[in-house]
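Enquirer: coords below, sequence missing:
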């Protein structure tokens, strides 16, 4: 990693891209601290502190504390992420969108434009709901039409600006713009969470021995989780492909061998985000409405959906929610992979190009073979995701080590860092080739 950065800074164009990205990240963090006009920030901060639910912690983490601070970037890029997921899902149901997706660069530009429009629409809907909800709860300085309109316009503009910054980082920076915006938000919360762990388990330990043991355990858990994520992100099954020889004119072409890389974690972090969103949405709505704190059956169901009650030895019944969480992650891993990876299309493309998998006939047998291999890989990837996600949940339940970052955050951070480094390396390779050809 350090070697890649050292080499990158030797090339002027890549060095400028890195500096541009850093400037944009500074702008994001500054915007995350600018207070939203018309909001009683102190009262709202006290309300967030009194809630402490997993749903609010999750959204606070991915917005870098902007939601908790109610800054102009409070919505952050969550509308864009939701919009991207919606558009990807709609490509299954709407043939026109599926055609756009396959229509090369022009189709990609049209899909991007549609995603932007949906992002703005979602930002408006979310900001209206927040403005009215907070206004009715007395968290606005003045609950009138002018203040609501100002809040909606500011939140929507903040989300649009972050979307624009993400696209500029992709175009003029190091790439992976939206992912980098999400990563810097999560990273901004980690120092505070580490300080919470230090205060609870090390500073307040009964003696020096216990403090040392606690420090070693915390560091070991973090390192093991990171190592597991790295293996999960880089792991792949390579399917060998052989291309038959052809005569074109007087030349013989083809005959080379290649492979199809099937990633172990094919769906990335999407299954966990989907599962968390579905399970935490009822908890978030109940929290906003001031419900779910009683002893009724409804409150117990909400507790079962909340991660903070899982793996608690004193209340094992709530860990049934963890089983539901595991099933949802596995189901979404298969579902998301099915809409992003089409074995039949790959088999047909291979057949047209004269490629085949050794020992497997081209066409449908190849498609069936890829589907069979993919099903095994998806399950392994989903199990790996669950191990990474459950480790922080286990320590939270057994030791009450409550922090905003967890397995999901670490998967996002490590995945984005690995992909960004690969993009920088590919840009360096292109520059080296250009320099060689110009010489």
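Expert: Sure, I can see it. Keep in mind that this is a model prediction, so the values were computed, not measured. Residues are numbered from 1 along each chain as shown.
Enquirer: all contacts plus neighbour counts: C-alpha atoms, from now on.
Expert: Will do.
Enquirer: need the longest helix for the protein.
Expert: In the chain, with assignment by DSSP state H, the single longest helix is helix 364-399.
Enquirer: I'd like the next helix or strand past the strand or helix carrying residue 87.
Expert: Residue 87 belongs to helix 78-93 when assigned by DSSP states H and E. Downstream of helix 78-93, the next assigned helix or strand under DSSP H and E is helix 95-101.
Enquirer: and the helix or strand just after the longest helix of the chain, how far out from the chain's middle?
Expert: Following helix 364-399 in sequence order, the next helix or strand is helix 407-438 (DSSP H and E). Distance of helix 407-438 from the chain centroid (Cα atoms, centre = their mean, to the nearest Å) equals 18 Å.
Enquirer: try this one next to it:
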């Protein structure tokens, strides 16, 4: 083991990867420090925060159990990016004409609006009525929004100089959430129940890995490939959206819930919204619909059959029996919709369906929430592993590509 480690450390083509990993570790240290800096006393705050709220916020690098510098997490930013991209999906040609500055302005504008809503929602749970409430709320929102922007900047820096962008921050947040929930709740179950939960979790994890690794292939004719033995094909993953749909669906659900609750507070001065709670079937159903919709549209966005059809038209490649242009676009769009539909259904079954079991078997709700967090952790870890593999692959041939690029 020692010899293998020494060999890896001496491999010059992996030095860039080591620098990226070290940079990511430094950002993780900053995140841990910032997530433990409390900016508001929560001693008299809301102790009955929904368990799903903790999971949803943790899936975006945030924390609602305490008001810290990074409590908002990356939720406002990733949700804003999703909104901008889905709006642009209606007119891809217009998106191509937009400059980077224009896209960033739209993303930052949406991010600021969502951050203000979430900051007010979070502080409203902890800041009681009093003479200094307005000042405390104003200063608290300012610090929370600044902390969220700092975390977004760290995620951007990690994308450029580290590994996997915002994903390591999310992984650290989920691990912290799991540790906090286990520390607060003593779980005592029979050994047979633990074995059953472990078997179901293992089955779901294996199924998730298979779906993540599997791909759908569409054969086509490459005019530059004259070999009869080697067939060219389009390789589309069965789950193109990856873990992004799961992460953003939870953040978007929390934002929608926050907006509805804030509207009710302003109109009726009441804060209770039971039907959007995960102890209510309607709340779970709303989340399931949201999860499916995001998984479906994100998959379509990632596959982008229209751009693939345009590339075929430019290169001269074609699918046998399908005319180039509109017919190829229609054919690829039909295939992309089928893949996206499959992706949405499987994600809802694996991640969303277990939430209904918390209603059927409320005694096991804590264990089910724990299992969902572990599944999310596995899923995001798969994506991080893929990023590291790609980095190792490109580093191995970096000298060759630099020579001829």
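Expert: Sure, I can see it. Keep in mind that what you see is a predicted model, and the values were worked out from it rather than measured.
Enquirer: what TM-score do we get after superposing?
Expert: In this superposition the chains share a TM-score of 0.80, using TM-score structural alignment, normalised by the length of structure 2; 390 aligned residues with a Cα RMSD of 3.8 Å.
Enquirer: flag every buried residue along the longest helix of structure 1.
Expert: Residues of helix 364-399 of structure 1 classed as buried by neighbour count (16 or more other Cα atoms under 10 Å): 366-367, 370-371, 374, 377-397.
Enquirer: aligned counterpart of residue 87 of structure 2 in structure 1, please.
Expert: Residue 87 of structure 2 maps onto residue 90 in structure 1, with residues paired by TM-score structural alignment.
Enquirer: isn't that match right up against residue 97?
Expert: Yes. Using Cα atoms under 8 Å, residue 90 of structure 1 is in contact with residue 97, at 7.3 Å.
Enquirer: these two: which has the busier surroundings?
Expert: residue 97 (20 against 14; other Cα atoms under 10 Å).
Enquirer: excluding its backbone neighbours, what's nearest the more buried one?
Expert: Nearest residue to residue 97 of structure 1, sequence neighbours excluded (Cα to Cα, 6 or more residues apart in numbering): residue 91, at 5.0 Å.
Enquirer: so how far is stretch 270-283 of structure 2 from its chain's centroid?
Expert: 24 Å.
Enquirer: next: stretch 182-199 of structure 2.
Expert: 27 Å.
Enquirer: show me what counts as buried in it.
Expert: residue 197.
Enquirer: same check on stretch 261-280 of structure 2?
Expert: 261, 262, 276, 277, 278, 279.
Enquirer: what's near enough to touch the second one?
Expert: For residue 262 of structure 2, the set of contacting residues under the criterion of Cα atoms under 8 Å, 6 or more residues apart in numbering consists of 121, 271.
Enquirer: also the fifth one?
Expert: Residue 278 of structure 2 makes contacts with 50, 52, 284, 355, as judged by Cα under 8 Å, 6+ apart.
Enquirer: same check, this time on the first one
Expert: Residue 261 of structure 2 makes contacts with 271, 272, 273, as judged by Cα under 8 Å, 6+ apart.
Enquirer: which SSE is it in?
Expert: Per DSSP H and E, residue 261 of structure 2 falls inside helix 244-268.
Enquirer: just want the angle from that helix to helix 326-347.
Expert: 70 degrees (axes from the mean of the first three to the mean of the last three Cα atoms, to 10 degrees).
Enquirer: distance of the alignment partner in structure 1 of residue 153 of structure 2 relative to residue 222 of structure 1?
Expert: Using TM-score structural alignment, the equivalent of residue 153 of structure 2 in structure 1 is residue 164. Here the criterion is Cα to Cα, to the nearest Å. By it, residue 164 of structure 1 lies 33 Å from residue 222 of structure 1.
Enquirer: and residue 216 of structure 1, what's its match in structure 2?
Expert: For residue 216 of structure 1, the residue aligned by TM-score structural alignment is residue 195.
Enquirer: now residue 260 of structure 1
Expert: Aligned partner of residue 260 of structure 1 by TM-score structural alignment: residue 234.
Enquirer: list the buried ones in stretch 221-229 of structure 1?
Expert: Using 16+ other Cα under 10 Å as the test for burial, stretch 221-229 of structure 1 gives 225, 226, 229.
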